[in-house]
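Trainee: My questions are about this predicted structure, shown below with the sequence.
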Amino acid sequence: MNNWFKSGSPWVWLSAGGVSISLISVIGLLWLIASRGLSYFWPADIYQFEMTDEQGINTTVIGEIYDRENIPTSQLVHLNLDLDTSVESIERLLIKTGNRELVSLDFRWILVPQISQQSLPEDLVLIERRTNGNFYGYIENIILDGRTVGLEKMPELVERVSEFQAEMEELQKVDIGAINYQIERTRLKERKHKLDETLTPELQLEFKNTVASLRADYEVLEHALMGLREKISRDQIVMRAMDGQKVTINFENILKINFNNQLTLFGKIKLFFSQIGSFISDDPREANTEGGVFPAIFGTVLMVLLMTVIVSPLGVVAAIYLHEYAGNNALTKLLRIAVINLAGVPSIVYGVFGLGFFVYMVGGSLDQLFYAETLPSPTFGTPGVMWSAITLAILTLPVVIVSTEEGLSRIPSAMRHGSLALGATKAETLWRIILPIASPAIMTGIILAIARAAGEVAPLMLVGVVKMAPNLPLDGNFPFLHLDRKFMHLGFHIYDVGFQSPNVEAARPLVYATALLLVSIIVALNMTAVSIRNRLREKYRMLEH
């Protein structure tokens, strides 16, 4: 036994066991997120329950089964139900009933013993709407331009409305948005000339004519927009809800109409991937509890890329100075201690620093110098994507410095001496020999920085991220990339939907779906960086040896 311990085998097995437990934990966590997140997109069956409540009244409930649980029979004694007291627990179902204009909540619990009949009618319909969530019921009538038509016209109507909605969105976000942007820029130019006391009558007349021309174009586009709205407002569908009440829904408020109970396995798979695509490409709706997360995906990737562009040169230059140029003195030791301590500072502290220094001090100074015409409305003196990227760059800077310096320290000094002996300067040796060999270590630091920055939320809440951003930081208006704008982030989206949502039950599957998407994006960014690192390692392997 003593020899066994001396051989080191116990520590090998202990390390292997720790690695195995870690891998099992990670795989289990990913499986939990993936199973619950992907189930959000699978088209569920729509049930019709015939029930008898404690007063003996017969009711009908229509909806999807979201959850099941068993509760002790003793907890239901106060309901005066005719229950078998010999049974320890009773199953109850969580049903998503939708129809918010008729009932106050999307979900309700029903007890299995109260169900007298359960069925899956094929003519039950799920209507996904732009507002008020889903509607479940039966189709009574379809009205096209004031005339009742058959069900065969429904796919054509939905496609027609989708085309009209796409045209309306194009008009609102691109054409009308561009005109509003130009009007605002013209107003600011005129105000800047006033502040500089350079506004001549000729310039004033030019600005006035420009605004008049833009407003004329705006009225034309607004008239076209109202025409499109009028066209789609004439088409309606009359639905019969579970209580027999009839509800008229305009097609302009309808996104999809699905007969889930009629779908085959192939149809469900097709709808499954279609809903995943919509989740990735659509904008959020209903306080982020419905729709997609495209603005959050765009904001997350843009912020991480900006952060990487900022932190990479800063971290590499700092590491080169500390390892290649700085002497072994008290100042260098102090700098190394400062770098190590920065890595342990809580992230929210970086957020407070970014808000106070970058936003209020630097951003406020930029507004005073270059954007005085917009004051008191701030341009850069308010949280935005640029300040978020810089704040996270400072947060991840120690990781890049330490990783790069470790890569530099592994390069034999004989390679430096040989290069210098052959007549190369220190800068040439650094650029042509040292940095290429150390590039895999630099990429390792960048990979770690990306992994940490993509998941940070606390500092972003102070320096730029918001619940809902109406405009992306990138659009067709000059200068195209607007670094002063606020943005959405997947990490904050998870926090907002999971903890700030007014409808927790509806938001719970969305939390897992968004978490799965965030993990996928982080893995994709890391795999891209890893592939670049491996290419660099293979490219400079001969130089290293």
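Mentor: Arrived safely.
Trainee: CA atoms for contacts and neighbours, from now on please.
Mentor: Fine.
Trainee: for the stretch 201-350 of the chain, what spans make up the helices?
Mentor: Counting by DSSP state H, counting those that start in this stretch, the segments of the stretch 201-350 of the chain that form helices are 201-233, 265-281, 294-320, 330-342, 347-353.
Trainee: what's the most buried one of the ones you listed?
Mentor: Of all these, helix 294-320 has the most neighbours on average by mean count of other CA atoms under 10 Å, namely a mean of 21.
Trainee: Which secondary structure elements does it sit against?
Mentor: helix 265-281, helix 385-409, helix 435-455, helix 490-499 (3 or more CA pairs under 8 Å, 6 or more residues apart in numbering; DSSP states H and E).
Trainee: take a look at this one as well, against the first:
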Amino acid sequence: MREKFFKSGEHWVWFNAGAIAISIIMVVSLIALIAIRGLSHFWPANVHVYQTQLDNGTQQLSMGELYDEEVPKGADPAVEKQILLKVGNRDLYGLDFRWLKARNITDVSMREDVMVIERREWGNFYGFVENVRFDGKNYSVNDETFYEKFQMAIDRANELHDTVKDLEKGDIGSINYQLEQLRLDRRRLELENEATDEALADIAQREQALKDEFEVLQAEMFAIYDKANRDSVDVVTIDGKPLTIKASNIVMALQPNQMSWIEKVGHYFIKVAEFIFDEPREANTEGGVFPAIFGTVMMVILMSIMVTPFGVVAAVYLHEYAKQGFLTRTIRIAVNNLAGVPSIVYGVFGLGFFVYFLGGSIDELFYPEAKPAPTFGTSGLLWASITLALLTLPVVIVSTEEGLSRIPKSIREGSLALGATKVETLWRTVLPMASPAMMTGLILAIARAAGEVAPLMLVGVVKLAPTLPLDGNAPFIHLERKFMHLGFHIYDVGFQSPNVEAARPLVYATAFLLVLVIILLNITAIKIRNRLREKYKSLEH
């Protein structure tokens, strides 16, 4: 019986099924681990007060969120267990976290009036609010309208902050961009010996008009700053340290120990939305990752637009036109070997050829007025997309060739017999039938390109990009600009952050978001491939 089982080869079927099942379980478990550790960061945890007795006999009060627990390997948990407490108040304590020995904890309690204030600088504040200054009036915590005025001060400060940000990125940013263009126009006229008095006077007149407009907007912005800094709140820590926080420095305030489960769920989704749609702050350890999402998606789209036609043309030439001989076989071997080249090598090539050589030549020919500042002769979105297109090109070529080889020869011969030319046969019959294979190659290219980091560090990605590659200034899409990327953001936050413990949850959250972005891009491509496959399935039989 056993010999018959092994001779039939059925054991290999079970072996493969088991291996696939184990792989699926491992992948799902990994994604679940990343999701739990990342998304739990946004939940408003309760704040506890810990009373500890130090080894010298002194009493100490600590307050914060329970962040982690640790027991040294082989140690007695009752003696060596430690808890990591997120105490915040970095401007007062120097660190966001504090280790407490479990054996020194004499009491753990919760106070309902604990206030958690999320700040734009210095991280969270944990403590108690005593007084709020709103519209020049002081309101004590004992006043009936205290919390109403406190929330009004925060709401107004956030509105003013958004107004200032819109001014800086909108009108003021546009003026600065136009002033830079006028400076380049003047320099261009000087290089071409066309700097006539009339031309220079026209540029000077337009510059003065923009500067006048800028001064008006700047005065408006300073007035907003003064108004935003007028309100403040007086707070105190658990150990009695007083502090005054400007309302303009507050993102939001909450009392988690008083919040119901429904209120916590609402706050959770607000924080998740902030993470997705806001910009990063505090050295990327707080705020959102929208610029990184935007940069990742835009780079992948540009890469796809570039790699698909070149990969398809190369595959069509190798399979349909090239004479099948030693040279063609050598080219195929080279293409297959290119798929195994380390990605950092592509980054070095992209930096040397695309950025320095090609970009420098473009600057010499088309942007001499901007020198010595480079325009395309520096890392940017365009060169990053081309580098990744080159990196993923072998995948598209191989997949397309395999698709072309699966199309029966009779279909080509039938098309030619009906009077179609070879080009018409390829364009109207062969390529549409091979399109599912092309999409398969594109799916693999997207999956690899979206997660690559090493080459991007050389050809365009940065820690923080002040402006997106897409804005309201002509030509609207700025391919020469540097950009943010989710993969590099994970590396930067996880390994280059000045506050590793605070950044750790964001590493998991960003990693989970990157996986979701890749899945969504792949699902879109798979849907297109399946539709094409269903459309041309009947032609294959």
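Mentor: Perfect, I can see it now. Predicted model, so just to flag it, every value in this text is computed and none were measured.
Trainee: about what we covered before: kindly reformat the helices of the stretch 201-350 of the first structure as TSV containing distance to residue 6 of the first structure.
Mentor: TSV is the format used below for those (distance: least, CA to CA, whole Å):
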stretch	distance to residue 6 of the first structure
helix 201-233	81
helix 265-281	55
helix 294-320	40
helix 330-342	35
helix 347-353	43
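Trainee: So which of those helices is nearest residue 512 of the first structure?
Mentor: helix 265-281 (12.8 Å; CA to CA).
Trainee: Could you tell me where stretch 293-313 of the first structure falls in the second structure?
Mentor: The alignment of stretch 293-313 of the first structure onto the second structure (TM-score structural alignment) spans residues 289-309.
Trainee: before we move on, the earlier item: please identify the most buried of the helices and strands packed on helix 294-320 of the first structure.
Mentor: Most buried of these by mean neighbour count (mean count of other CA under 10 Å) is helix 385-409; its value is a mean of 24.
Trainee: Show me the strands in the first structure, by range?
Mentor: All strands of the first structure, identified by DSSP state E, fall at 47-52, 58-72, 89-96, 107-111, 115-119, 124-129, 134-144, 147-149, 236-240, 246-250, 254-258, 284-285, 290-291.
Trainee: between those, which one is nearest to residue 383 of the first structure?
Mentor: Between the strands of the first structure, strand 284-285 lies closest to residue 383 of the first structure; by CA to CA that is 21.6 Å.
Trainee: The closest one vs the second structure, average distance?
Mentor: Aligned to the second structure and superposed, strand 284-285 of the first structure gives a mean residue distance of 0.8 Å (mean CA distance after the TM-score superposition for the first structure).
Trainee: Quick check: which helices or strands does that strand pack against?
Mentor: With contacts taken as 3+ CA pairs under 8 Å, 6+ apart, strand 284-285 of the first structure sits against strand 290-291.
Trainee: Next, the mean deviation of the strand it packs on compared to the second structure.
Mentor: Following superposition, strand 290-291 of the first structure is found to deviate from the second structure by 1.0 Å on average (mean CA distance after the TM-score superposition for the first structure).
Trainee: what's that strand packed up against?
Mentor: Strand 290-291 of the first structure sits against strand 284-285, with contacts defined as 3+ CA pairs under 8 Å, 6+ apart.
Trainee: Pull the residues that contact the strand it packs on.
Mentor: 130-131, 290-294 (CA atoms under 8 Å, 6 or more residues apart in numbering).
Trainee: which position in the second structure aligns with residue 98 of the first structure?
Mentor: Checking TM-score structural alignment: residue 98 of the first structure goes with residue 88.
Trainee: Sorry, slip of the keys, the one I care about is residue 223 of the first structure.
Mentor: Using TM-score structural alignment, residue 223 of the first structure pairs with residue 219 in the second structure.
Trainee: For its match, give me its contacts.
Mentor: No contacts exist for residue 219 of the second structure under CA under 8 Å, 6+ apart.
Trainee: ok, it to residue 108 of the second structure distance?
Mentor: 51 Å (CA to CA, to the nearest Å).
Trainee: follow-up on the earlier one: from the contacts of strand 284-285 of the first structure, which would you call buried?
Mentor: 130, 290-294 (16 or more other CA atoms under 10 Å).
Trainee: will you turn the helices and strands packed on helix 294-320 of the first structure into CSV that also has distance to residue 377 of the first structure?
Mentor: CSV is the format used below for those (distance: least, CA to CA, whole Å):
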stretch, distance to residue 377 of the first structure
helix 265-281, 32
helix 385-409, 17
helix 435-455, 30
helix 490-499, 26
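Trainee: Now do the same for residue 247 of the first structure: its match in the second structure.
Mentor: Checking with TM-score structural alignment, residue 247 of the first structure has residue 243 as its match.
Trainee: Can you give me the neighbour number for that match?
Mentor: Residue 243 of the second structure is flanked by 17 other residues according to other CA atoms under 10 Å.
Trainee: roughly how far apart are it and residue 232 of the second structure?
Mentor: 10 Å.
Trainee: do residue 108 of the second structure as well
Mentor: For residue 108 of the second structure relative to residue 232 of the second structure (CA to CA), the value is 31 Å.
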